[in-house]
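*Asks:* kindly generate the corresponding structure for this input.
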Amino acid sequence: MRYLLTLHMNPTLWATLTDEQKNGVYEGHGAFIKLVTESGEMVETKALAEPAETTTVQVKDGVAHTKTGGFVESDAFLCGYYIVDVESEARAVELAAKIPDAQYTAVEVRKIVHEG
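*Replies:* Predicted coordinates for the structure are as follows:
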């Protein structure tokens, strides 16, 4: 079963971390990638740009309208994800707990129900 593990960034919280804590997060991602690659559970990972570099498109009455920024107005934003192929939801949750961001913000575990 494939699961999407989403990472969310809160810039206000990130700004309170020490350089040592930030480096721990970066190094933790390297260790996590190694773990799921060696176990054969890694499918894909991507880091995403901040909302200021995002264009949101919404169609109203057949006309596309765009705005700079994310769809949801929030302090936190989707900053990246992992897709893992695991035996169970319990394993996906176990892996999500190993992602360093989980120490500071939540990591969402969502089953992928369709792939095109």
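*Asks:* C-alpha from now on. contacts and neighbour counts both.
*Replies:* Noted.
*Asks:* and the top helix by length along the chain, what does it pack against?
*Replies:* When the chain is scanned for its longest helix (criterion: DSSP state H), the result is helix 19-38. Contact partners of helix 19-38 among helices and strands, from 3 or more CA pairs under 8 Å, 6 or more residues apart in numbering; DSSP states H and E: none.
*Asks:* Proceed likewise with the subsequent sequence, for comparison:
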Amino acid sequence: MKYLCLAYYDVPTYEALTPEQKSALFPKCKPHDDALRATKKLVVSASLGAAPRTARTRAGKVSITDGPYVETKEQIGGLFIIEADDFEEAMEIAAKHPAARIGEELGWVVEVRPIDRWLEPEP
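*Replies:* The predicted model follows:
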């Protein structure tokens, strides 16, 4: 079964970091992703940009606005999709991700959701 893992970060805490501190965070993810990919448990991994936009329909018209759908100080900074036998294994895998490991000092967290329906891309 596949699971979507969303890595959230605390915006004010992240913005308070120096450029050197910020650049030191990202190299921690690649070795982790490479090791997980070797086990065939990692399907995809991606970092997300910090300027989201939202599209929604109101009164029959599509409205596009800046920002995330909900007001929150936490933003999604990345995602990864994993293969796991069950939710317990998915949580074990997610707990080893660097975003989960630096959560206490930087306010980061990894949310795990089962993917109910997976559509393979057409050839």
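*Asks:* okay, buried residues for the longest helix of the first structure please.
*Replies:* For helix 19-38 of the first structure, burial by neighbour count (16 or more other CA atoms under 10 Å) applies to 22, 25, 28, 29, 32, 33, 36.
*Asks:* also stretch 68-77 of the second structure?
*Replies:* Neighbour-count burial for stretch 68-77 of the second structure [16+ other CA under 10 Å]: 74, 75, 76, 77.
*Asks:* from these, which land in strands?
*Replies:* Members of the buried residues of stretch 68-77 of the second structure lying in strands (criterion: DSSP state E): 74, 75, 76, 77.
*Asks:* the second structure: strands as residue ranges?
*Replies:* For the second structure, strands defined by DSSP E occupy the ranges 2-10, 42-47, 53-58, 61-66, 74-83, 109-114.
*Asks:* tell me the contacts of the residue mapped onto residue 94 of the second structure from the first structure?
*Replies:* In the first structure, residue 94 of the second structure lines up with residue 96, judged by TM-score structural alignment. Applying CA atoms under 8 Å, 6 or more residues apart in numbering, we find residue 96 of the first structure in contact with 5, 102, 107, 108, 109.
*Asks:* how much space between the counterpart of residue 53 of the second structure in the first structure and residue 67 of the first structure?
*Replies:* Using TM-score structural alignment, the partner of residue 53 of the second structure in the first structure is residue 55. Distance, residue 55 of the first structure to residue 67 of the first structure, by CA to CA, to the nearest Å: 6 Å.
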